[in-house]
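Visitor: got a predicted structure plus its sequence, pasted below:
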Amino acid sequence: MRASPIFMALIATFVSCMVLFSGKPAEGIIGINWGRQSSQRMIPSMVVDLLLQNGIQEARIFTAADNVMAAFSGSGIGLSISLSNYALQFINSSTVAEEWIQKSVTKFRSQNVDIRFEENS
């Protein structure tokens, strides 16, 4: 399976911008954002395969749906899960936030999904 031209163009643009703004070759890890609000949804396992084939080690996803998380299980790709503004309106207490973390993070960490987070200071 080959990566789509659009996917490769996005990667090339990202790397070019990093070089342009830093004045030196990009160092570090290249990641990608992936959401599912599009006219042509890709099957989650195909997305994981594309990421692996292109050496992508980090991804930010915008859904913690069971089929998406299962596709990343054992892939070694580090995930950040982002919530949409729409979803945030329903997380209106610490109890609801803890329930979401249990359902969407803790559950999948035990299924070998590499969910990462970064603490901002």
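Guide: Yep, that arrived. From a predicted model like this one, the values you see are computed outputs, not experimental measurements.
Visitor: drop to CA atoms for contacts and neighbour counts, all remaining ones
Guide: Will do.
Visitor: what about the helices in the protein?
Guide: Under the criterion DSSP state H, the chain carries helices at the ranges 5-22, 44-53, 66-72, 85-88, 94-101, 107-109.
Visitor: out of those, which is closest to Leu79?
Guide: helix 66-72 (8.5 Å; CA to CA).
Visitor: determine the set of other helices and strands touching the closest one.
Guide: helix 44-53 (3 or more CA pairs under 8 Å, 6 or more residues apart in numbering; DSSP states H and E).
Visitor: thinking again about what came up before, export the helices of the chain to a markdown table and tack on mean neighbour count and distance to Gly78?
Guide: Supplementary listing: the helices of the chain in a markdown table, determined by neighbours: other CA atoms under 10 Å; distance: least, CA to CA, whole Å:
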| stretch | mean neighbour count | distance to Gly78 |
| --- | --- | --- |
| helix 5-22 | 13 | 17 |
| helix 44-53 | 16 | 11 |
| helix 66-72 | 17 | 9 |
| helix 85-88 | 9 | 22 |
| helix 94-101 | 12 | 17 |
| helix 107-109 | 16 | 11 |
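Visitor: one more structure, for comparison:
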Amino acid sequence: SFPRMQKKILEVGCGEGKFSALLTEQGKETWAIEPDPKSAAIAAKGITKVFQGTIDEKLSEIPDEAFDVIVMNDVIEHLTEPWDDIKKLKSKLKKDGVFVSSIPNVRYSKNLFHILFKRDWK
């Protein structure tokens, strides 16, 4: 589970919000940014606050130094300028905040099969 002391979390690219909804169930205050309107609408049912749009479109609506954790699960590889976006997001972290990210392993055989033969990045 997420560290108990981390109370306020921002998830960038939350999809339908399943990860943030789990954190909400654990008593966390979860905010999210999601570019897809349908996914954002679903996510809004289980998350404290959802901003529908891109980082560039919505970041100004989010308070500075407000979050204990910012999470980006399998999002960085979709960004045009990932380092610029990470620098922008840093202003939203509290002084001792933590940035957590993951990227898919495209060399994993099942992923590689889909990419090469099915042309499917899902």
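Guide: Nice, thanks for sending it over. Quantities reported herein were computed from a predicted structural model and do not represent experimental measurements.
Visitor: what's the TM-score here?
Guide: Scored against TM-score structural alignment, normalised by the length of structure 1, the superposed chains reach a TM-score of 0.33; 73 aligned residues with a CA RMSD of 5.0 Å.
Visitor: follow-up on the earlier one: redo the helices of structure 1 as JSON lines? Include distance to Arg60 of structure 1.
Guide: Converted to JSON lines, those look like this (distance: least, CA to CA, whole Å):
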{"stretch": "helix 5-22", "distance to Arg60 of structure 1": "14"}
{"stretch": "helix 44-53", "distance to Arg60 of structure 1": "12"}
{"stretch": "helix 66-72", "distance to Arg60 of structure 1": "12"}
{"stretch": "helix 85-88", "distance to Arg60 of structure 1": "15"}
{"stretch": "helix 94-101", "distance to Arg60 of structure 1": "16"}
{"stretch": "helix 107-109", "distance to Arg60 of structure 1": "15"}
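Visitor: remind me, longest strand of structure 2?
Guide: Under DSSP state E, the strand in structure 2 containing the largest number of residues is strand 93-102.
Visitor: so which bits of that strand are buried?
Guide: Along strand 93-102 of structure 2, these residues count as buried under the neighbour rule (16 or more other CA atoms under 10 Å): Leu93, Lys94, Gly97, Val98, Phe99.
Visitor: hmm, the second one is touching Ile70, no?
Guide: No. In this structure, Lys94 of structure 2 is not within contact of Ile70 by CA atoms under 8 Å, at 10.0 Å.
Visitor: quick revisit: for the longest strand of structure 2, name the packing helices and strands.
Guide: Short answer (3+ CA pairs under 8 Å, 6+ apart): strand 93-102 of structure 2 packs on strand 67-73.
Visitor: now the angle from the strand it packs on to strand 93-102?
Guide: 20 degrees (axes from the mean of the first three to the mean of the last three CA atoms, to 10 degrees).
Visitor: for structure 2, what spans make up the helices?
Guide: Along structure 2, the segments classed as helices by DSSP H run 18-25, 37-43, 55-58, 82-90, 109-113.
Visitor: do you know which of these lies nearest Lys8 of structure 2?
Guide: In this view, the helices of structure 2 are compared for proximity to Lys8 of structure 2 by CA to CA, and helix 18-25 is the closest at 9.6 Å.
Visitor: buried residues, the closest one. List them.
Guide: Residues of helix 18-25 of structure 2 classed as buried under the neighbour-count rule (16+ other CA under 10 Å) are Phe19, Ser20, Ala21, Leu22, Leu23, Thr24.
Visitor: hang on, the fifth one packs against Ala32?
Guide: By that I understand Leu23 of structure 2. No. Counting by CA under 8 Å, Ala32 is not a contact partner of Leu23 of structure 2; they are 11.9 Å apart.
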